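Enquirer: based on what follows, work out the 3D shape:
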Amino acid sequence: MKKSLLTLSFGTFGLGMAEFVMMGILPYVARDFGVSIPQAGHLISAYAMGVCVGAPLMVLIARSYPLKKILLVLVSLYAVGNFFTALSPNYAAIFVMRFISGLPHGAFFGVGAIVAEKLADKGKRARAMALMVAGMTVANLIGVPLGTFLSNLTSWRLIFLFTGCWGIFNLLAMLRWLPRMDALPNNGLKGQFAFLKNLSPWLLIAATAFANGGVFCLYSYVNPLMTGVAGFSTGSMSWIMVLCGLAMVSGNLLGGRLADKYDMPSVLSSIQAIAALAMTVLFFFAGVQPIVLSMLLIAAASLFAVSSPTQIMLLQNSRGGEMMGAAFLQIAFNMGNALGAWSGGAAIDSGKTVNYTAIIGASYLIVACGLILIFKSWQNKQLIPFALRK
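Expert: The predicted structure is shown next:
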């Protein structure tokens, strides 16, 4: 395993901690600042807003700088944002700090994807991308539960101090192990957006939003689904979430291997179709515990199994504006998360049982699968010489 690629994984681990740990510590934060849990939930939205604003903004500012220098600045900003989050004296301050902490997230994934592609051995680009993304999956598996435990044991501020310190560690690791890389060719402001004149990147961006929305429509309400419909005990949710984390780690690594070996659009559409089928089965058999658990794990695995092939395909279809293309992909990820959570919540608020989130999510995944099939057909018709086939 290349240490240079490992530094990218360290970065996504820290970003995963910062983004997702808030979901498990909302009651502690709300109590500390004297606000309601729904108000504290806006701190999750603040981070997502930072991602959506920061992804294109950071690319526009930093596009002419060497890639390593950009990553070092992004990690520094991430560390500072988390240190000040831990020290926030009131709700307004932590809201601002959460927004600032989210600014480097999308740009890091964007620049990191380009660096991972450059560092990858021949024929192993998707696996290199999967290694970078692995940090995010490990954060879901280990970091977030550990953060929730520490917050319960001591203070929620401790976990953000830890993530800030992790940022410093990541900075030192990059200084030591990441080789110097020249800046990408500066094609000017217009050049960064020129790739959007083609249909292919739009199809990938839309498919990403729908695919993420499909899984998050279900996953955002996994607790009430498993305890209220499937009949699992509240105490069993801890090991169920660990299993979901393991599924994400496994799905990410498997997706990278398959994408290196087979046609990427076919791999992507197949994963989305399998996830849609699993969620449809879950909808009809939500009261059967072995089935609902198995289908949930398949859906969780698919969430990150599509990450590597999607990022590589978008990089291949945004030449001249690779950083902006990767940034748009991160915006699509987060918009999909918001779409899924909103759709599932709307169904529940309308009086539907929680398992209806699965069938809504399955419909989004079918749309995503269809968009990828259109993408593949369009690529074949255009005969664009991108190395999508291995």
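
Enquirer: contacts, neighbours, all on C-alpha from now
Expert: Will do.

Enquirer: just the residues contacting the helix or strand hosting P27, thanks.
Expert: Using DSSP states H and E, P27 falls within helix 22-33. Identification of contacts with helix 22-33 by CA atoms under 8 Å, 6 or more residues apart in numbering yields 36-37, 39-41, 43-44, 90-91, 144-145, 148, 151-152, 155-156.

Enquirer: recalculate using a threshold of 7 Å.
Expert: S36, I37, A40, G41, I44, N90, Y91, T148, S151, W156 (CA atoms under 7 Å, 6 or more residues apart in numbering).

Enquirer: the residue nearest to the second one when sequence neighbours are not counted: neighbouring residues, count only.
Expert: Across the structure, with CA to CA, 6 or more residues apart in numbering as the measure, the residue nearest I37 apart from its sequence neighbours is A30 (5.6 Å). By the criterion of other CA atoms under 10 Å, A30 has 17 neighbours.

Enquirer: now T227
Expert: Neighbours of T227 (other CA under 10 Å): 15.

Enquirer: repeat for V96
Expert: Using other CA under 10 Å, V96 has 18 other residues around it.

Enquirer: host element of the closest residue to it other than its chain neighbours?
Expert: Distances taken as CA to CA, 6+ apart put A46 closest to V96, at 7.6 Å, once the chain neighbours are dropped. Assigned by DSSP H and E, A46 falls within helix 37-62.

Enquirer: here's the other one to compare against:
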Amino acid sequence: MRFEHIFAVYTFVGPLVTEVADLPVSFIPFAQAFFGVGLALGTLLGGRLADSYEFRGMVIGIVAMLFALLILAFFCNYGVVLCAMLFALGFAVQVAIPTIPVRMTQMAPEAPTLMGAMNMAAFNAANAIGAIAGSMTIAAGPGTVSAVWSGFVLTAMGLVFFGLVYSRLRYVGCSVEPTDRVLAGH
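Expert: This is a model prediction of the structure:
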């Protein structure tokens, strides 16, 4: 699954605020806070979905990210829309992400620590790829908003890839057992 879009966009929050939305530099921390609050609140729903459903939270989150990225790409020159979509992206990403470590741990019950380490390594690689993709699109000349488009393309690629491997993941046996819900406190 691909989550490069997080850093394709988040790396360039400052320029999106100052150059695109034409807000003062002092507003950058507030824009970042909208993203952070979205992350925190999205975790509440994402964790519940990950505990209760196989991949539903991840797919819902990714589709929501695509919509938020589209709106952001077209309307980020408006400060209110920029902040709302940063919140929406943070929320959507945390709706999607909790499913991944839960399912990966179920795929490797004999080595959950190794699977967790691999998961974190993959997310770190995705962060770097996203920042590089955003930088490359901006450097190519279309402007700061092109980083948002690179995030959209990377997210869409991830959803297509998931669609291609979904049947294989179901074959591996990534189902939620009732004991998993009890262990998670639900």
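
Enquirer: got a TM-score for the two of them?
Expert: The TM-score (TM-score structural alignment, normalised by the length of structure 2) is 0.87; 178 aligned residues with a CA RMSD of 1.8 Å.

Enquirer: quick one: which of the contacts of helix 22-33 of structure 1 is nearest T208 of structure 1?
Expert: Relative to T208 of structure 1, the closest of these is I44; by CA to CA it sits at 20.5 Å.

Enquirer: and for that closest one, the neighbour number?
Expert: Neighbour tally, I44 of structure 1, other CA under 10 Å: 21.

Enquirer: distance of it from V80 of structure 1?
Expert: Counting by CA to CA, to the nearest Å, the separation of I44 of structure 1 from V80 of structure 1 is 18 Å.

Enquirer: equivalent range in structure 1 for stretch 134-144 of structure 2?
Expert: Taking TM-score structural alignment as the measure, structure 1 aligns residues 344-354 with stretch 134-144 of structure 2.

Enquirer: tell me the buried residues in the matching stretch?
Expert: For stretch 344-354 of structure 1, the neighbour count (16 or more other CA atoms under 10 Å) marks G344, G345, A347, I348, V354 as buried.

Enquirer: the last one touches I348, doesn't it?
Expert: The one in question is V354 of structure 1. Yes. Counting by CA atoms under 7 Å, V354 of structure 1 does reach I348; the two are 6.1 Å apart.

Enquirer: just tell me what V153 of structure 2 corresponds to in structure 1.
Expert: In structure 1, V153 of structure 2 lands on S363 (TM-score structural alignment).

Enquirer: tell me which residue is most central in structure 1.
Expert: Centroid-nearest residue in structure 1, with CA atoms, centre = their mean: F333, separated by 6.2 Å.

Enquirer: who are the contact partners of that one?
Expert: By CA under 7 Å, 6+ apart, the contact set of F333 of structure 1 is T208, A209, N212.

Enquirer: distance check, the second one against L303 of structure 1.
Expert: Plainly put, A209 of structure 1 is 12 Å away from L303 of structure 1 if you go by CA to CA.

Enquirer: so the helix holding P27 of structure 1 corresponds to what in structure 2?
Expert: Under TM-score structural alignment, there's no match for helix 22-33 of structure 1.

Enquirer: go on, stretch 102-109 of structure 1?
Expert: Using TM-score structural alignment, stretch 102-109 of structure 1 pairs with nothing in structure 2.

Enquirer: do the same with stretch 74-89 of structure 1
Expert: Using TM-score structural alignment, stretch 74-89 of structure 1 corresponds to no residues of structure 2.

Enquirer: can you find the partner of L44 of structure 2 in structure 1?
Expert: Using TM-score structural alignment, the equivalent of L44 of structure 2 in structure 1 is L253.

Enquirer: so its match touches M129, yeah?
Expert: No. Checked against CA under 7 Å, the pair L253 of structure 1 and M129 is beyond contact range at 9.4 Å.

Enquirer: give me the more crowded residue out of those two.
Expert: For L253 of structure 1 versus M129, neighbours defined as other CA under 10 Å are more numerous around M129 (30 against 24).

Enquirer: I figured that one hits A116, correct?
Expert: Yes. Contact status for M129 of structure 1 versus A116: in contact at 5.9 Å, counting by CA under 7 Å.

Enquirer: any idea how far apart the tips of the match of stretch 134-144 of structure 2 sit?
Expert: So stretch 344-354 of structure 1: terminal residues 8 Å apart, CA to CA.

Enquirer: ok, for Y53 of structure 2, nearest residue in space, not its chain neighbours?
Expert: In space, Y53 of structure 2 is closest to V176, 6.8 Å off (CA to CA, 6+ apart).
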